[in-house]
Each structure stands twice: as structure tokens, then as C-alpha cells.
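**Q** requesting a structural model of the entry that follows:
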Amino acid sequence: MNQTDLQYEAKTSFFRTLWFKPNKTTSPDLIPLFCDCIQAASSRTKEYLLFSDPESKFHPSSSALSEIFLMTYIQRSSQLNLTNIFNCTAMTPEQKILLGASWVWAVLDQPSKNPKIQIAVQVFHLPERTEGNVEELSLDIYREIMRMAGMEVVLRTQAERMVEFCASVGRDCYALFMFFGRKNDEGNIYGLLSNNLHAAVGKCVQIDQVFIDHFFKGAKCFATPSGMLQAVVGKEGDDPLTMLVKFT
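**A** This is a model prediction of the structure:
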């Protein structure tokens, strides 16, 4: 079986029909407040995704776009006091390299404030927006961090490191890969959310941007951000959950 067959097998096995019930322990304000913050962050980021400098002097980098989204989201969530029930934690450079995530969203348990559901987020950009050799530099730093910690270096892509991090936490920790623009649709933001991608690890399939993008091929229906969060907080048991989301 070649890699294409493995990718197709992985894709078809991950998607399940979603049936969920509202979780009574979750604040009824969570989902609309979250969607308000996502709309603000996505709209601001989309302005820069679609911006075209007539003189071709200004080109927002991939890191700048990620920071615009995250900073806008954090500002709006603070204004709405969402942080009391839904936290957002930006990773340090070291955490980003080791865990693969840029930030982590968490549904907080009341009144302990401990995270009961987590969504680790990694952002993908169009190749022409991505700084050269970013992954290679990250791997070099990753090796150095592991050496200093006296731990074995296990080479993984950044996507694989995040998938393994989520799997180590459990089924209530989801990996969310966000695409800031896709081929033939550079102005919109999409995402793949899953708590089951670790099933592909060790099956001769490299989990990277190409692998994740394969899930979108032929897709015509996408969940909304509210549908994504409703599915996450309403899911019961340890069943796998994978879904495609459109944020703009």
C-alpha cells in the first residue's frame, strides 16, 4: 500500500457522523462569546490575507499573520470576560518547538479553573508566505533543547509533535490545524480538528502540511466555529472526533 492509499485510508477512517448533546455543565455563554472572538480575529486576519500592496513593498509574513490573529482574539476575549470560562495560553518559543502548538485553548472547569477540554492550535500558511528553512531551524533548536534536558532526540515534524502532545493528554485534548489561506482560496481560514490523528503515527505516513491538506480535497461542507466548539463540549465518552471547519 503506497502513501496515497494510506492517506486515503486515514482520512476515511477518521470521519464519523457527529451526534452530540449539549453539556449541561458548560456555561451557555461560552459558544456565542467564543464565536464573537473568532469572528473578530478571523476578520482582521483576512484583511491582511487579501491585502495587495500596489508597489509590492509590503508582504505580511506568516509569523505576523499568526500574531495578528492571536492578539486580536486575546484582546476581544478579554473585553468579553471570556477568560473566566475559556482560557487562551500562548506558548513560549521553547514550548512551541517541543509541543508543536502556537497556543492552546481550554474549557475551564468551574470553580477549580482547571482545564477539562483543550484545543492545541498550529497554523499553516501558503508556501510563498512561509519564511525559508523555518522547519529546519526549529529542528535544530529542538535538538538543542532535548540535549540540554538530557532527553532522547526523536525527530518529528512540528505537526507530529503536536499530535503526540495531544495524544499524551487524552481524548479531551484536540489538535486544530488552521490554514491561513489555501491554494485557489488565499483569503479564507480553514481548520482540521481531531483527537485521533495519532492513529496515523507509525504507519509510514508523515504528518505534515501536505498530509493535513489532503483531508480537504473534495470537501464541500464545513462546520462553523460554533459547531466545532459545540461538538467538542457536547461529545460524550472517548469516541474519536474529526471535523473540517471554516472560520471566515
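**Q** please count neighbours and contacts with C-alpha atoms only from this point.
**A** Will do.
**Q** flag every buried residue along the longest helix along the chain.
**A** Longest helix in the chain, counting residues (DSSP state H): helix 30-49. Buried residues in helix 30-49, counting neighbours by 16 or more other CA atoms under 10 Å, are found at 30-31, 33-46, 48-49.
**Q** for the very next helix or strand once past that helix, which outside residues touch it?
**A** Remark: after helix 30-49, the chain's next helix or strand is helix 62-79, criterion DSSP states H and E. For helix 62-79, contacts defined as CA atoms under 8 Å, 6 or more residues apart in numbering pick out 33-34, 37-38, 40-42, 44-45, 48-49, 83, 88, 123, 125, 129-131.
**Q** enumerate the positions of stretch 215-234 that are buried.
**A** By neighbour count with 16+ other CA under 10 Å, stretch 215-234 contains the buried residues 215-216, 222-226, 228-234.
**Q** please give the structure of this sequence too, so both can be compared:
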Amino acid sequence: MGQTISKPTSNPSQSSKFFFSLRRTPTSQPTVDRNISPRQSIFSTLRRPPVVKPNDFIPLFNDCISAASSRTQEYLLFKDPEDKFHPSPEVLTQVFLMTYISQSVCLNMTDTFNCTAMTPEQRILLGADWVWAVLEKPTKNPRIQIAVQVLHLPEREDAEENGVPSEACSESVQMAQRESSNRTVYERLVDFCTSIGKDCYALFLFFGKKNDKENIYGVLSNNFEAAIGKCNKIDRPFIENFFKGSRYLHTPSGMMQAIVTKREGDPLTLMIKFS
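**A** Have a look, this model is predicted:
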């Protein structure tokens, strides 16, 4: 009478295969494109490119000074067996300066630390053979200046003065000599640096001293004008006297480090050995 409803027969083997397949189906993963470069670690963003420090030129400056001093010493040490070759003070100064400039250009440091050679007229009026300058970026204005005057052994200077007639000088040089005749060459350099301020240093560079004719020394200061205020005459003996009480001689890099780290307006006087 009633309708018989038939139940589907379950196949145990099919059922087990179905649940087994659910357990073993791997989760879907995105495909990896081998051409895409791996993502950088978050820690890599913490590393910053090295910042150029304003004093990075100091080792390069030291290399330039070393090359110039070594080259100049070759002439200071040379003894001509025939006694015909006598390099003049002018030649020695040019050898040092040209070697320094060539090396500084090779090391690409002229945008940070500049060197300006003086004209003959400027050398007479200002008392400087050249001027070094630490430059600001990006203006390239001089932040610190070092006016350099080269001092030679007295016998070399006397020989040059006796060998060059005054009429050989140009008219402009003779005018500069008359204009500055009331001051010594040492005082002209000090006056020049004083007119600029405490960030301008006078450096007297000795190509040989009385007790050591084969090495190069220097006396640097931004406070020589204090001697003028005490009515002391600035001459060669006055400058050489700084070495007598000196217990320590700075290296060229030590000199430059002391200059750039000095507090603005403070006086600074150093004795340096360049060779």
C-alpha cells in the first residue's frame, strides 16, 4: 500500500577515498615569478650611505704635503760635485708648490681644500707665497684660510738678492716694493691675516733651519698681532724663537685637525714638522 522509499547504498570504499582526499589536498599557494627580485629586509633600510664629513680632506692634505716635502728635500739634500748647481729660493718654493698642486688635483680635493698661488705683486704686498683655504659647500666660500710665507736659509736668500739686479723687476713689482717698504715681509703677512680675522692663519714655512738644514718646519698662528701690540718687532729671529721652548712638533695632519676643531675666535699657535 505504502510507497517504499529506497535509501542509497553507501560504498565504504568511496567514502573513505573522499575524506582521504580532503585531508591530503594541499593548500593553494601563489606562483612564484623567478624574474622578480627578492624583497629587501627591513633592516637593510636602516643602513644609510656614508655621509661625507667636512674633515675628510685632512688625510688627502697630508698626502699632498708628504709628496711636496719629499720632492723639495731632494733639492735641499743635493750636493753638486762640481759646485755648479745651486737651486735658488724661488726654484725651491716653486718645486714645493707645483708638486703640492699636482698631487691635490690628482686626489680631487680642490673643491674642498683650495690652493691659490700669489702673483709677484701680491707676494710683495701681502707677504704670502700662496694661500690655502677650507671651502664651504655649496658656496665654495673660504671658511678657514692659511697664508703661507716660505723662509729659506740666510745664505740662499743672500745669494739670490745679490744675483738679481733691481732693474730686472717689472714696473708693477717696483711699485709694490715702494708701497710696502715701511714694513718687513713678515709684518706684511701678519697684517694681511689680521685684517681677515681669527680664521686666517699665518704660516711661516722654513726650508731648513740653522741647526737642521735638510728638513722643513713651520710656525703657524692666528695671534701674531699680539706681538705687535706689545711693540715687539716681527722678524726672523722672533719667529725662530718659537721653536726654542717647543716640546712637541705637530704633523701636517695634526696641524689641520687642530685648526678645524678649534673654537671660533680662540687663539692658536703651533710648531710643525713637514718632512
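**Q** which residues in structure 2 form strands?
**A** Using DSSP state E, the strands of structure 2 run over 113-117, 130-135, 142-152, 200-209, 212-221, 269-273.
**Q** for those strands, which one ends up most surrounded?
**A** Each of the strands of structure 2 was scored by mean neighbour count; the highest is strand 200-209, a mean of 23, by mean count of other CA atoms under 10 Å.
**Q** what's that one aligned against in structure 1?
**A** Aligning strand 200-209 of structure 2 against structure 1 (TM-score structural alignment) gives residues 173-182.
**Q** my read: Val201 of structure 1 touches Ile207, true?
**A** Yes. Judged on CA atoms under 8 Å, Val201 of structure 1 makes contact with Ile207 at a distance of 7.4 Å.
**Q** neighbour-wise, which of these two wins?
**A** Ile207 (21 against 13; other CA atoms under 10 Å).
**Q** who's in contact with the alignment partner in structure 2 of the more buried one?
**A** Aligned against structure 2 by TM-score structural alignment, Ile207 of structure 1 finds its counterpart in Ile234. Shown in contact with Ile234 of structure 2 (CA under 8 Å, 6+ apart): Thr184, Tyr186, Glu187, Ala227, Ile228.
**Q** quick one, helices of the stretch 151-275 of structure 2?
**A** Using DSSP state H, counting those that start in this stretch, the helices assigned to the stretch 151-275 of structure 2 run over residues 154-163, 171-179, 185-196, 225-229, 236-240, 252-261.
**Q** hmm, Leu151 of structure 2 is touching Lys209, no?
**A** No. Using CA under 8 Å, Leu151 of structure 2 makes no contact with Lys209, being 9.2 Å away.
**Q** measure Phe238 of structure 2 to Gln177 of structure 2 for me?
**A** Remark: distance between Phe238 of structure 2 and Gln177 of structure 2 (CA to CA, to the nearest Å) = 23 Å.
**Q** between the two, which one's more packed in?
**A** When Phe238 of structure 2 and Gln177 are compared for neighbours, Gln177 comes out ahead with 14 against 11, by other CA under 10 Å.
**Q** so what's the more buried one up against?
**A** Ile124, Leu125.
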